[in-house]
Structure formats: C-alpha cells, structure tokens
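J.: Just to be clear, the model below is a prediction. Sequence and coordinates:
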Amino acid sequence: MSAHIANGRLVVWITLFVAMMFQIMPLPQIVEVWRPDWLVLVMIYWAMALPHRYSVLTAWILGVMLDILLGATLGIRALALSLVIYFVVMHSQRFRNFPRWQQSILVASLICGYHMIIYWLQYVVVGGAEFDIALFLPAISSVFIWWWLFWSLRNIRRSYKVR
C-alpha cells in the first residue's frame, strides 16, 4: 500500500470522526431539534464518491459507534444508516450526475427515511415511541448544509488525492 493511498484513507476517517463529534456535540434545546445529521451526510458523500471503499460495513460500524455514544438501543442507528448507505451505493453513479439541488432533495428524503427507520425500530423493539413532526426537522437543515458540505469534502478529496 502506498503512502498516498494510506493518507487518503486517513483523511476520510478524520472527516468521519469529526462528523461523529458534531453529531454528539451538546447544543441548546432550541437548536437541538434542527441539528443536521452530520454523520449521515458525510457518509452519504463518501458512499457517493467512493462506493467501492466506504459502504455498508463502514456505515454499520459507525452506526454501532453512534448507538454506543448516544446510549441508544444497540443496532438501531447502525441498521438505519446501513440501509440508507446501501441505497446510496446501489445508485451512486446516478446520484453523482444529479445537479446539487436534486442531490439536496435526495439527501433530505434519505435523512427522512433514516429517521423513519429509527422511529419504526424504536416503536417495534423498544415500544412506546411517539411520532412527532420534529422528526423531520433535521432533514430540512441538512438540505442547506449539503451544499457547503459537498463542496468542502470534494475540495478535501481533490487536494489530498483521496481515491
């Protein structure tokens, strides 16, 4: 393995680590409901850019880590993130050719699906989960973050020659 390939992998894992930290960072209660799903957004980008390298297994591992860090039922976010990333990987060639505004709509629908899977699993497994319209607020904020995040991660990928 050459050093530049190893550096590229390190850069990706650093971005995923930073996304994980943004995901668990405490915020005021008013802003908390609007928190974008940073880990899902970054994982969607890397699954779209490099689907052969960062896909379902990576999503599963990061989902389990997120469940542990949030103190949630183990495996719920892992399964939801894996299903979303599986869909992205299967259609990554098509998604890469979409204009940014269509990608934003796609990202919003994927994040809505992610939250619906989490809600459904909590309702079935844990029981007593109540549906709230605030479940979809992170999808709205993620639409606006996607433009900036895509541009930033693409520049990082190009400057560090991540392949």
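T.: Thanks, I have it. Numbering: from 1, shown residues only.
J.: only C-alpha atoms for contact and neighbour calcs from this point on.
T.: Fine.
J.: and the residue nearest the centre of the chain, how far is that from residue 20?
T.: Centroid-nearest residue in the chain: residue 40, 0.8 Å away (criterion: Cα atoms, centre = their mean). Counting by Cα to Cα, to the nearest Å, the gap between residue 40 and residue 20 amounts to 9 Å.
J.: ok, now residue 143?
T.: From residue 143 to residue 20 the distance is 18 Å (Cα to Cα).
J.: What strand or helix carries residue 114?
T.: Per DSSP states H and E, residue 114 falls inside helix 100-121.
J.: The closest residue to the residue nearest to the centre of the chain other than its chain neighbours - how many residues pack around it?
T.: Leaving aside its chain neighbours, residue 40 sits nearest to residue 81 (6.9 Å; criterion: Cα to Cα, 6 or more residues apart in numbering). By other Cα atoms under 10 Å, the residues close to residue 81 number 31.
J.: also this one, for the comparison:
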Amino acid sequence: MPRRPRERPMTTSWFAIILTSIAALALTLLPLPATMQLHNPQWLLLTIIFWSLYRPAQAGMIYAWIAGLMLDVATNGLLGLNALLFTMTAFLVLSLRQRLGVAPLLSQALLIAGFTLVYLMVALWVEGVATDLVSMATYLSRALSNLAAWPVVFFLLSRLARISER
C-alpha cells in the first residue's frame, strides 16, 4: 500500500502575522489631514479580525491584547483601552468563527462593521467617562470605512497567508 504524503497543517508563519500587524499599526498611525483621519479604517483592528478568524491557533486573544497595548503605547492613549477592546473583538470573532468563516464576503463585511460598532460604542463609553472629547460622527464614519476596507484587507491577507504557507 503506497504511503500518503504527510498532510501539513495550515499554518501561517509568525513572521507574516507580525509583519502585517506592524504594517497595520503604521497605517493606523500614519499622519493624515483631519478630514481624511475621520475616514481612516482601523487597519490594526481589521488585521486582528482577519488573523483571529483564519488562524485562531496562532493569533487569538493574546495576540489581540498585545496588539492593543502596542497601539495604546504608540498613540499615548488610555493604557489598556485598545487592548481590552481588541481582546473583546477577538473573542466575538472567535466565538462566531464557524459561521463567519463560511459567510460570503459582503456578509463578513457587514458583521465586521457590527463588530466595529460594538468596539466603538464601548470605546465611546469608556472615553466619555475618561474625557469630554467625543464625536459620534467620527465613530460612525470609522465603522463605514471598516466596512469598505474589509474586502481589501481580506484579499491581501489571504494571499499573504497562502504564500507564507508554502
């Protein structure tokens, strides 16, 4: 009986995950004019959602927490806020992973916009308690920009994941 070739599990190199996270952090921190900053997607959040959805063994809630702390330190924001919110979002993605992973891209984008709204509402609540500067239009435009950016992020990161598996 001929031996079957050993099946290799679908793993993405840590290098690809770290590289995309650093690139997403750089895109998030990119200085833009104020009008464009309102519509800048949350690249790091979208990257966390992608890796949590498609590579949960390698990039789960601990990955989300570390990425959130990196963003908190880089933006000099409320320390732990993004770590908490990214971890919460990763938990939502991981709990709905079976349904979300097989959904069409448009349905995924709508669900991710919903995750973004939950993320932003909790951020609004925490920042409203901590500070006075809150703009609802900013938060809603971010959810819409994440909705529009998800297909691009999905396409680029899925290609990178396939390349790094070779």
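T.: Right, received. Where do you want to start? Predicted model only: the values in this text are computed from it and were never measured.
J.: I'd like the TM-score for the two structures, please.
T.: In this superposition the chains share a TM-score of 0.90, using TM-score structural alignment, normalised by the length of structure 1; 157 aligned residues with a Cα RMSD of 1.7 Å.
J.: got a list of what the residue nearest to residue 40 of structure 1 touches?
T.: 40, 59-60, 63, 114 (Cα atoms under 8 Å, 6 or more residues apart in numbering).
J.: Now the aligned residue in structure 2 for it: which helix or strand?
T.: Residue 81 of structure 1 maps onto residue 86 in structure 2, with residues paired by TM-score structural alignment. In the assignment (DSSP H and E), residue 86 of structure 2 maps to helix 81-95.
J.: got the buried residues for that helix?
T.: Within helix 81-95 of structure 2, the residues that count as buried by 16 or more other Cα atoms under 10 Å are 81-94.
J.: Distance to residue 30 of structure 2 added to those residues, as JSON lines?
T.: Listed next are the buried residues of helix 81-95 of structure 2 as JSON lines, based on distance: Cα to Cα, whole Å:
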{"residue": "81", "distance to residue 30 of structure 2": "20"}
{"residue": "82", "distance to residue 30 of structure 2": "17"}
{"residue": "83", "distance to residue 30 of structure 2": "20"}
{"residue": "84", "distance to residue 30 of structure 2": "23"}
{"residue": "85", "distance to residue 30 of structure 2": "21"}
{"residue": "86", "distance to residue 30 of structure 2": "20"}
{"residue": "87", "distance to residue 30 of structure 2": "23"}
{"residue": "88", "distance to residue 30 of structure 2": "25"}
{"residue": "89", "distance to residue 30 of structure 2": "23"}
{"residue": "90", "distance to residue 30 of structure 2": "24"}
{"residue": "91", "distance to residue 30 of structure 2": "27"}
{"residue": "92", "distance to residue 30 of structure 2": "28"}
{"residue": "93", "distance to residue 30 of structure 2": "26"}
{"residue": "94", "distance to residue 30 of structure 2": "29"}
